[in-house]
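*Asks:* build me a model from this:
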Amino acid sequence: MRKNWSLFTKLALFERPSHELEEIGREIVKKCKGLPLATKTIGRLLQCKRTRDEWQRVLDSELWEFEEIEKGLFSPLMLSYYDLPSIIRRCFSYCAIFPKDYNIDKVDLIRLWMAQGYLELEKHAKLETIGEECFDHLATRSFLQEFVKYEDVISGYKMHDIVHDFALFLSNGECLAIEVNIGDKDPFINSSNKNVRHLMLKVNKGVSFPMSICSVKSLRSLLMISDDRDYNALSGDVLQNLCKLTCLRSLKFPKCRVEEIPKDIKKLIHLRYLDLSLQNIVQLPESLCELYNLHTLVIIGCFSIVELPQGIGKLVNLRRLKNNDCVGLLYIPKEIEKLTGLQTLSEFVISSEGDNDSKACSLEGLKFLNNLEGSLTIRGLGFVKIASDGKINQVLTNKENLTRLTLLFHKLKRIDRRSFQLITTGGGISCEDYELVLEALLPPPKLEVLEIEYYRGNTFPSTWITSLTKLKSLFLRNVSNCENLHPLGKLPSLERLYIFSMNNVKKVDNVFWGMESGTSSSSSSSYFFPKLEKLEFWHMNECEEWDNNIAKKGEDKEHIKFMPCLATLRIVSCHKLKALPDSLLQGIALKELNIFACNILRERYKEGTGEDWHKISHIPKIQIDN
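*Replies:* Next up is the predicted model:
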């Protein structure tokens, strides 16, 4: 009981000690019967209750008399649940569609709520924003709990088993999660499941699809899941019958090796969310463009798909087209220009025929899609032959909500279905054309992540890279012709820098730091890469020197700081590099040093025998291959 009281006070009485509230609080904790989840739920509820009367009403509530499974644990959950606005209560009960211990993706769940019409549009607010608020409210009340974190970003949530039971209770049979194994009876032969409106289905390997599901005409959500890459293929008959479920708002059946989507998919006129990820489809039927209510189309990992429907402009409500890893896609249809409300377009693919392809949207056509947000990849920039006419200058600048941009000057083409072997192709344009294209693609001001790959220009844009004051991560890969690194040290917010295969760079010099050779520093403090935390050089095959002689030329060496926040330094396959800058190795922030496949560096910094081992021995984590 003492532990529960301590937990309760941390949540409900945090920074507001009160004798009156403490007295009532102890009575409330008693009603939680020593159960931590109950205590946590009530504590979260009372965080937003400020007065004695509000706390007394919680204590006196008749819901404490509610007796159900788990010794009345539903009582505190009920109290917290009925304190929520009706829109959030509806969203929570939908979570019963997930099986226990399921890793819930926040973004996907919000999309599913939207598909069911649960989120009410408010003035000056997007549905996605309202969904975020609903989700965060449920997480604050402990109905959803953090599960997966990566670099401080939460990527998954789960429900406690008791909370899941509570959600099932509230759904009153409308939500159901079923796993079908070999020997199991058809789940919908039993009439007790006829009330189901939202179904998550897992059909394990070797089991036929339970066709009785197609008889539940009132089904509004059908989400199929699988852990097996070799999941049984859905036959044409199954898909044809699924097209009879005309009440569906959400349909998801990834990893089913589907080769053709039936034309009758147009019958699903209420469909708002469609996930066809990891299928073997070569193209989508034009009839799909009659799904006017569709707001989310997911075709992630459909490696074989070569083109999208020409009539895609009819999907006037489409907000998200997630087409990452569709490596065989030849182009984006020209009609995409009509979808000015599009918020997500994972990859924009430029046709290898350039402006001669009348069916394809040109790079210039991207200027119509200024509502794009989050991440965008542009693939095939090596086929853009005319950039000097100024037509593509405003393609990206006005996309203020883009935070991640990937510029690929090559294209990927799948050449073998069985081996999944890929080849890269690029255009035949000159180095000058590459430079003109990259110069014209001035990114939006809020960009945080930039990737450039297979760029064949001799230099980087002189005007815009150093203007990206919000940039946190920069990746440069396979940049074959550049002999010098750009003055990246001037980027004030850069935290991570990755440079791969810049084989013409022979020396990392003062240009890289952001100060030209021979320029003296002032007596005031000068910082180069002021926030950089992680730096990686890979496959810099010709690089021999890494110089930071600015300090030697400066008037006041003590006020010059090189990467003062650098915590991780990784050097891989830089065979000719002779030494690392002492100023970096002696940095107090450096916690990890990795040196792999670098023969000279290995001998120079080898423990015990290396001439400069003493310069790195203080670093907490050192990895040098033998």
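*Asks:* rest of the way, CA atoms for contacts and neighbours
*Replies:* Fine.
*Asks:* list the residues that contact the residue lying closest to Thr424 once chain neighbours are set aside.
*Replies:* Of all residues not flanking Thr424 in the chain, Leu412 sits nearest, at 4.8 Å (C-alpha to C-alpha, 6 or more residues apart in numbering). The contact partners of Leu412, taken as C-alpha atoms under 8 Å, 6 or more residues apart in numbering, are Val327, Gly328, Leu422, Ile423, Thr424, Thr425.
*Asks:* and the buried ones among the residues you listed, selectable in ChimeraX?
*Replies:* Only the buried entries of those go into this ChimeraX selection, using 16 or more other C-alpha atoms under 10 Å:
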select :327,328,425
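*Asks:* so which of the contacts of Leu412 is the closest to Tyr498?
*Replies:* Proximity to Tyr498 was ranked across the contacts of Leu412 by C-alpha to C-alpha; first place goes to Thr424, at 21.1 Å.
*Asks:* what strand or helix carries that closest one?
*Replies:* Taking DSSP states H and E as the criterion, Thr424 maps to strand 422-426.
*Asks:* re the thing from before, secondary structure class for the residue nearest to Thr424?
*Replies:* Classification of Leu412 using DSSP: H, G, I helix; E, B strand; the rest coil returns strand.
*Asks:* second input sequence below; structure requested for side-by-side comparison:
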Amino acid sequence: MWDELRLPFQAGALGSRIVITARSEKVAMAMGNIHMHKLEALSDEDCWLMFSRSAFGDQSAEERLELKEIGQGIVKKCGGIPLAAKTIGSAMQSRRTRRQWELVLESETWNLVDVMEGILPALLLSYYDLPPALKQCFAYCSIFPKDWELEKDTIVKLWIAQGFIGSDTSEDMEEIGGLYFDDLLRRSLLQDAEMGSNGSIFSCKMHDLVHDLAQSVAGNDCLIVGMTQQANLNLNKVHHSFIFSSSMFEVTSISSTFHKADKLRTLLVSHGSRVFPPKLEMSLMKQVRISIRLHKLFHHLQCLRALDMTGAKIVKLPRTVGQLKHLRYLDLSYSNIEEISAGLINCVNLQTLIRNACEWLRKLPREMRKMISLRHLELERTNNLSYLPKGIGRLSTLQTLTKFIVGGNHGVDGCDLGELKHLNLLQGSLDITQLQNVSSQEEAREAELYKKRHLHTLSLYFNYPTYGEEVGDEEKREEKTGPGLPISLLSAFFN
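*Replies:* Predicted coordinates:
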């Protein structure tokens, strides 16, 4: 791979350089480096500066002075490693007394380096400092490959699907999960935060050494499966697995292997292109060849809570999906599915259904109103979906509904606008399309959009036919929609 990658660089201008960073001299040697710069460990002074920036929050000058000597002792145990100093410093923020700092300095964990080879003691101490709920959330992140972009929204939904997020009321589970994610970032167990368009954290990454720690504490609970690991996999104790390949592949053989994993709770299937999940293009997805005997797979994986088959070349979801009674998260984005099997409505615990960029999707299950646990329904870039099934308004726990299609013939074909009335927990973005099917201001008022206080983006679409099509002239257009209807509807929506 390196030989192929460096070919274009051989045509670089005179004086060009390639800089490679690695923790192993073997990597540098294999790449034929011309010169090697060996970075020394941080000095105690610089290491202390990095530690103190993370450790001291709103402590007074007196408190800082009292803790300085102990803190410098902790810093010396970090061995001049910046990650260790920053992470243990973040863990010390919640410790305010001298005795609490002394306990860290005197901890036997500093001597466990031989017991847990490759795991920095400072990182292990930071893990021990986590609350129990946060420990399992952190360990779960080891299911993703190193250098993977951890999207905050996705991770939180997966944590909820696994039952990691406790809450007195179901409405604030996502908020609590978001705080967990932010806490891991604050503790430097996550890094490289990317911000979304609304100014909130969109994604993070996990340092390789922190990922090693997560894998170590997760043990056999989480397993990443590459194409070279298909044979002799021991899946009896695995609860969460990620199937990953850097190129196009057939996963039929892997799916056969997973018939043994009857305790599996998470199954994520991915390929190399998905390292850029928000920016995937359909042209890439058409090259992906994924063939899975789903009906047999579902028969064995009765404990499954989360299933992600993004990009799978599946035309129809088998009815046996209804056997997955514990399923809470299902992502079938970028797939070729034309319609979702009616068997899905038997997944009464399903909380998240994601069908983004499914160009061929034409309809959803007719009895979808029975999926009373549904909290997130994502339907971005589903241009062939012409209506939503009636009764969608009964799903009062919905927090995400990216697309609402107004049915024609006053709701005979799909939902009328009034179905939005009771969906007051909606947040994020909402696109309302086919508004030309709304016949009056009274119908528009039934949506009660003014009660959707958590939405931050609302897009309204009037899809009028162009001149020469079925409704071809201005007279027929006004007969169908009423003159000036868009303006009057806007007035009804917001007054």
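*Asks:* put one on top of the other, what's the TM-score?
*Replies:* For this chain pair, the superposition-based TM-score is 0.80 by TM-score structural alignment, normalised by the length of structure 2; 422 aligned residues with a C-alpha RMSD of 2.3 Å.
*Asks:* before we move on, back to that, which bit of structure 2 covers the helix or strand that comes right after the strand holding Thr424 of structure 1?
*Replies:* Per DSSP H and E, the first helix or strand lying C-terminal to strand 422-426 of structure 1 is helix 431-440. Alignment note (TM-score structural alignment): helix 431-440 of structure 1 is matched to residues 483-492 of structure 2.
*Asks:* how about residues contacting that stretch?
*Replies:* Taking C-alpha under 8 Å, 6+ apart as the rule, stretch 483-492 of structure 2 contacts Ser440, Gln441, Glu442, Ala444, Arg445, Phe462.
*Asks:* in it, which residues are buried?
*Replies:* For stretch 483-492 of structure 2, by 16+ other C-alpha under 10 Å, it's Leu485, Pro486, Leu489, Ala492.
*Asks:* just how off-centre is it within its chain?
*Replies:* 38 Å (C-alpha atoms, centre = their mean, to the nearest Å).
*Asks:* and stretch 326-337 of structure 1, by the same measure?
*Replies:* With C-alpha atoms, centre = their mean, you get 22 Å for stretch 326-337 of structure 1.
*Asks:* and that stretch, which stretch of structure 2?
*Replies:* Aligned by TM-score structural alignment, stretch 326-337 of structure 1 falls on residues 382-393 of structure 2.
*Asks:* buried residues, the matching stretch. List them.
*Replies:* So, applying 16+ other C-alpha under 10 Å, buried residues of stretch 382-393 of structure 2: Thr382, Leu385, Ser386, Tyr387, Leu388, Pro389, Lys390, Gly391, Ile392, Gly393.
*Asks:* closest to Leu327 of structure 2 among the residues you listed?
*Replies:* Ile392 (19.9 Å).
*Asks:* just give the nearest non-adjacent residue to the closest one, would you?
*Replies:* Closest residue to Ile392 of structure 2 apart from its sequence neighbours, by C-alpha to C-alpha, 6+ apart: Arg369 at 5.3 Å.
*Asks:* my guess is the one you found meets Lys390, correct?
*Replies:* Yes. Applying C-alpha atoms under 8 Å as the test, Arg369 of structure 2 and Lys390 come out as touching, 7.4 Å apart.
*Asks:* give the buried residues for the helix ranked longest in structure 2.
*Replies:* Looking across structure 2 with DSSP state H, the single longest helix is helix 61-77. Buried residues in helix 61-77 of structure 2, defined by neighbour count with 16+ other C-alpha under 10 Å: Arg64, Leu67, Lys68, Ile70, Gly71, Gln72, Gly73, Ile74, Val75, Lys76, Lys77.
*Asks:* so what's the gap between it and the chain middle?
*Replies:* Distance, centroid of helix 61-77 of structure 2 to centroid of chain: 38 Å (C-alpha atoms, centre = their mean).
*Asks:* what's the answer for stretch 392-411 of structure 1, then?
*Replies:* Using C-alpha atoms, centre = their mean, the offset of stretch 392-411 of structure 1 from its chain centre is 17 Å.
*Asks:* could I get the contacts of Leu412 of structure 1 as a markdown table with distance to Tyr157 of structure 1?
*Replies:* Listed next are the contacts of Leu412 of structure 1 as a markdown table, based on distance: C-alpha to C-alpha, whole Å:
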| residue | distance to Tyr157 of structure 1 |
| --- | --- |
| Val327 | 30 |
| Gly328 | 33 |
| Leu422 | 35 |
| Ile423 | 37 |
| Thr424 | 37 |
| Thr425 | 40 |
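*Asks:* between the contacts of Leu412 of structure 1, which is closest to Leu342 of structure 1?
*Replies:* Using C-alpha to C-alpha, Val327 comes nearest to Leu342 of structure 1 of the contacts of Leu412 of structure 1, at 21.4 Å.
*Asks:* Three-state assignment for the closest one, please.
*Replies:* Here Val327 of structure 1 is recorded as coil under three-state DSSP.
*Asks:* residues contacting it?
*Replies:* Counting by C-alpha under 8 Å, 6+ apart, Val327 of structure 1 makes contact with Gly301, Cys302, Phe303, Ser304, Ile305, Lys411, Leu412, Lys413, Arg414.
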